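*Asks:* show me the folded form of this:
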Amino acid sequence: MNMTEQAPPSLDLTSGQKKSLRSLGHHLEPVVHVGKEGFSPALLKSMDAALKAHELIKIKLGQNCPVERNAAGPELARMSGAALVQVIGRMILLFRPNPELSQGKRIVV
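*Replies:* Take a look at the predicted model:
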């Protein structure tokens, strides 16, 4: 997805669902890193691929990231059509269900 395309609507999660996802995401390593280029088309493509493969991903904002960390989480969630689960410091946790994943790999919230 490039930045000019219309992003799918973001998901709304209950507080209980967010709590469950936070516990699942606690031990995850970041799979996407945002650097000095900010929200580039390459970043959005890798984030989309990671969400398709894992449903729940952790994103790390680098020191040189031009986007304010408090604004980055909601913006990344909006652009990817994912739900913002948590922002702690420079770490962002996003969730987007993928019905195409096998039952054993899907996250049920």
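*Asks:* from here on, just use CA atoms for contacts and neighbour counts.
*Replies:* Noted.
*Asks:* now name the helix or strand holding the most centrally placed residue in the chain.
*Replies:* Nearest to the mean C-alpha position of the chain, by C-alpha atoms, centre = their mean, lies L94 at 3.1 Å. In this structure, L94 is located in strand 91-95 according to DSSP states H and E.
*Asks:* show me what that strand is packed against.
*Replies:* helix 15-25, strand 56-61, strand 83-88 (3 or more C-alpha pairs under 8 Å, 6 or more residues apart in numbering; DSSP states H and E).
*Asks:* just the buried residues of the longest one, please?
*Replies:* Looking back up the chat, that one is helix 15-25. Neighbour-count burial for helix 15-25, counted by 16 or more other C-alpha atoms under 10 Å, picks out K18, L21, R22, G25.
*Asks:* what's the first helix or strand after that helix?
*Replies:* Counting by DSSP H and E, the element after helix 15-25 in chain order, helix or strand, is strand 32-34.
*Asks:* do the second one as well
*Replies:* Scanning forward in sequence from strand 56-61 by DSSP H and E, the next helix or strand is helix 69-80.
*Asks:* following up with a second sequence; could you model it the same way so I can compare the two?
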Amino acid sequence: MHIKDRKVWRARAEALAKQKKLIRVQVGQLGITPAFLRATSDVLQKHGLVRVKLGEGCGLDRANAADVLERYLDAVCVHQIGFTITLYRRQGLPRPSNTQPLNEAQREQAAAEAAAAEAEAAAAAAEAAERRAAKKRAGQQKPQQRPPEFSVL
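*Replies:* Alright, predicted model coming up:
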């Protein structure tokens, strides 16, 4: 990409950022994972511009991260500053082959893990509701019983 084109896309990204319309994604402690690449690729496919923030624990420096993201996302780095990289990819381009969706076995495994996590969360919620109900029952008065402050009357 020519330097003039980069300047145009950088200016457009800054304008979107001022309007709070530029999509931001953050690289976490695990670094650049396949899930991160898929999510960022989807954002680039839809919006064309994305700002990537490198988190504290990701262990990557900005220049290397920009090179990796450009290569894997088929995008162009239009701006780098601090721990932030702004990427551009023309809208409508197909998803790069290295970030293809999960295959069938991986989808089934992810669905099974999600179902197990959902069941565990439901069990924890039911247990918490039971504890709240038990606390409420313990604090209630028995029929025909007055509160202690009225027992002297």
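*Asks:* what TM-score comes out when they're superposed?
*Replies:* The TM-score (TM-score structural alignment, normalised by the length of the first structure) is 0.74; 88 aligned residues with a C-alpha RMSD of 1.4 Å.
*Asks:* follow-up on the earlier one: map the residue nearest to the centre of the first structure onto the second structure.
*Replies:* Using TM-score structural alignment, the partner of L94 of the first structure in the second structure is L87.
*Asks:* before we move on, the earlier item: what's the neighbour count on the nearest residue to the residue nearest to the centre of the first structure once chain neighbours are set aside?
*Replies:* The shortest distance from L94 of the first structure to any non-neighbouring residue, by C-alpha to C-alpha, 6 or more residues apart in numbering, is to L84 (4.9 Å). Using other C-alpha atoms under 10 Å, L84 of the first structure has 22 neighbouring residues.
*Asks:* check the one 4 residues further on too.
*Replies:* Other residues within reach of I88 of the first structure by the criterion other C-alpha under 10 Å amount to 11.
*Asks:* thinking again about what came up before, these two touch, right, the residue nearest to L94 of the first structure and G73?
*Replies:* Yes. Using C-alpha atoms under 8 Å, L84 of the first structure is in contact with G73, at 6.6 Å.
*Asks:* pull up the aligned stretch in the first structure for the biggest helix by length in the second structure.
*Replies:* Assignment by DSSP state H gives helix 104-139 as the longest helix of the second structure. Counting by TM-score structural alignment, helix 104-139 of the second structure pairs with no residue of the first structure.
*Asks:* before we move on, what about stretch 38-46 of the second structure?
*Replies:* Under TM-score structural alignment, the match for stretch 38-46 of the second structure in the first structure covers residues 45-53.
*Asks:* compared with the second structure, how much does the matching stretch deviate?
*Replies:* Mean deviation of stretch 45-53 of the first structure relative to the second structure after superposition (mean C-alpha distance after the TM-score superposition for the first structure): 0.6 Å.
*Asks:* that stretch: which residues count as buried?
*Replies:* By 16+ other C-alpha under 10 Å, the buried positions in stretch 45-53 of the first structure come out as M47, D48, A50, L51, K52, A53.
*Asks:* swap in stretch 107-127 of the second structure?
*Replies:* Of the residues in stretch 107-127 of the second structure, none is buried (16+ other C-alpha under 10 Å).
*Asks:* fine by me, we can end here.
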